[in-house]
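In: Sequence and predicted structure are below.
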Amino acid sequence: MSVTEFNVHNGSSASKTTEDPLIGIARQLLKEIGEDPNRDGLRDTPARFARWWREFIDYEPGSLGTLFESIGTNQLVVVSDIQVWSLCEHHLLPFNCSVTIAYRPTGQLLGLSKFARVAHQYAHKLQVQERLVDQIALEISTLSGTPDVAVIAKGEHLCMSMRGIKAPAQMTSTAYRGEFSTDAGLRAELFDLLRV
């Protein structure tokens, strides 16, 4: 789908080009908040707004399934500080998260870049942080073939920092699957690694 224009078929083989509906929405939004969308500085804003939304929502993570043979057994693999941005589905305001993903491989290792690709895939939509960590954990479990996955996200939500109480705060949410949900020692090992 084109960012600023769409092809609309009118029943024949010919097509005409129309403006992305998000451009009109952005113009209307500017008018509703008392701005002139035709003034200098705002003239190209509706098209930029439309491009940003299309880019964010139409995110393509690329290949997710690269696997390598595991070197050893009973390893704990941790990828930490994956930075993602998402949008709060309640206020359409951004939140950013630092995501940590841990898993115990069962015969195969997931390619390193795949952790960030998975995190971004689920962040690039209207979201809540609790669902985000759960979706990442399920996807990593599915791709790697192991039930033992932990995901921890720490995030600041602009819907709290910029509006309402206007108090910056950090929210932490977790998703534990497999042995991470039942083995306190395994979780303690993960927490020790994150403190190093």
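Out: Happy to help now that I have it.
In: use CA for all of it now, contacts and neighbours both
Out: Fine.
In: quick one: the longest strand that the chain contains to chain centroid distance?
Out: Scanning the chain for the strand with the most residues, using DSSP state E, yields strand 77-88. Relative to its chain's centre, strand 77-88 lies at 8 Å (CA atoms, centre = their mean, to the nearest Å).
In: adding another structure so you can compare the two:
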Amino acid sequence: MTNTSVAPPTPAVPRQQRTGIGTDRVADLISQLLVELGEDPQRDGLVETPKRVAAWWNDFLSPGNAPVATRFTESQLAGQLVVVGDMSVWSLCEHHMIPMNLQVAVGYLAEGEVVGLSKFGRVAQHFAGRLQVQERYTREVAEHLARVIGSEDIAVAVRGLHLCMSMRGVRMEKARTTTLHSGGHFATDPVLSQQFLLLAANQSNAA
């Protein structure tokens, strides 16, 4: 009787600690996948595909540290609603490893200072650059921005197109998923919450 030993699985590395992937190993795995799919990795058109796919995975799954937002003093501001919307990012559904496109809108209350606008887009991209689910993504963006701004007065609305629902399974191309995270005054003030949702929707419709 032959004894067969199975190597223990490699421990998962927390996402925030990732510095890159083994691109050579990933390229080799992609080559194996192509063979299993009945393709020839050495034919014209595919010979460089494994390397390209590995390079993309390395870029996509290595977002680095979350962006540090720049804040500017505006002493005359008090309780002004600021909405940054129509931010489009791509992520990957972790259940099927199929892309999802997320339309992101963020609202906050400017109290004595404002946040550099470009950082909202960088934060949205940062948390999309990993295997995700939309519900967790919405919460992660909101919690990070709350720490950046130093206030729980944050609202994040995300509208997602999930290819795992559009191109597989029920194949409903027009289906969209909407998630909302409301903190601070956005959670307790229905008028403020409605203002945010209206502005976010208007920005999306105007695009």
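Out: Looks like it came in fine. From a predicted model like this one, the values you see are computed outputs, not experimental measurements.
In: And the TM-score between these chains?
Out: After superposition, the two chains reach a TM-score of 0.87 (TM-score structural alignment, normalised by the length of structure 1), with 182 aligned residues with a CA RMSD of 1.8 Å.
In: mind listing the strands for structure 2?
Out: 71-93, 99-115, 131-132, 154-162, 177-182.
In: what packs against the longest strand of structure 1?
Out: Strand 77-88 of structure 1 sits against strand 94-103, helix 112-123, strand 126-127, with contacts defined as 3 or more CA pairs under 8 Å, 6 or more residues apart in numbering; DSSP states H and E.
In: Which residues are in contact with residue 26 of structure 2?
Out: Contact analysis of residue 26 of structure 2 by CA atoms under 8 Å, 6 or more residues apart in numbering lists 50, 54.
In: Can you tell me what it aligns to in structure 1?
Out: Mapped onto structure 1 by TM-score structural alignment, residue 26 of structure 2 lines up with residue 22.
In: With residue 52 of structure 1 as the reference, measure out to its match.
Out: To residue 52 of structure 1, residue 22 of structure 1 is 10 Å away according to CA to CA, to the nearest Å.
In: same thing with residue 84 of structure 1?
Out: From residue 84 of structure 1 to residue 52 of structure 1 the distance is 16 Å (CA to CA).
In: which one of these two has more residues nearby?
Out: Between residue 84 of structure 1 and residue 52, counted using other CA atoms under 10 Å, residue 84 has the larger neighbour count: 19 against 13.
In: give me the number of residues near the aligned residue in structure 2 for residue 192 of structure 1?
Out: Residue 192 of structure 1 maps onto residue 198 in structure 2, with residues paired by TM-score structural alignment. Other residues near residue 198 of structure 2 number 12, with proximity taken as other CA under 10 Å.
In: quick one: residue 198 of structure 2 and residue 89 of structure 2, what's the gap?
Out: Residue 198 of structure 2 is 21 Å from residue 89 of structure 2, by CA to CA.
In: burial of the nearest residue to residue 61 of structure 1 once chain neighbours are set aside, as a residue count?
Out: Distances taken as CA to CA, 6 or more residues apart in numbering put residue 117 closest to residue 61 of structure 1, at 5.2 Å, once the chain neighbours are dropped. The local packing of residue 117 of structure 1 (other CA under 10 Å) involves 18 other residues.
In: same check, this time on residue 128 of structure 1
Out: Residue 128 of structure 1: 16 neighbours (other CA under 10 Å).
In: Just tell me what it corresponds to in structure 2.
Out: Per TM-score structural alignment, residue 128 of structure 1 is aligned with residue 133.
In: ditto for residue 145 of structure 1
Out: Under TM-score structural alignment, residue 145 of structure 1 pairs with residue 150 in structure 2.
In: Could you do residue 118 of structure 1 as well?
Out: So residue 118 of structure 1 corresponds to residue 123, using TM-score structural alignment.
In: Could you find the closest non-adjacent residue to that match?
Out: In space, residue 123 of structure 2 is closest to residue 67, 6.1 Å off (CA to CA, 6+ apart).
In: What are the neighbouring residues in contact with that neighbour?
Out: 119, 122-123, 126.
In: if I look at residue 178 of structure 1, how far off is residue 147 of structure 1?
Out: 5 Å.
In: Those two: which is more packed in?
Out: When residue 178 of structure 1 and residue 147 are compared for neighbours, residue 147 comes out ahead with 20 against 15, by other CA under 10 Å.
In: That one contacts residue 141, correct?
Out: Yes. At 5.5 Å, residue 147 of structure 1 counts as touching residue 141 under the criterion of CA atoms under 8 Å.
In: what about the strands of structure 2, which gets the closest to residue 206 of structure 2?
Out: Closest approach to residue 206 of structure 2 among these is made by strand 71-93 (9.2 Å; CA to CA).
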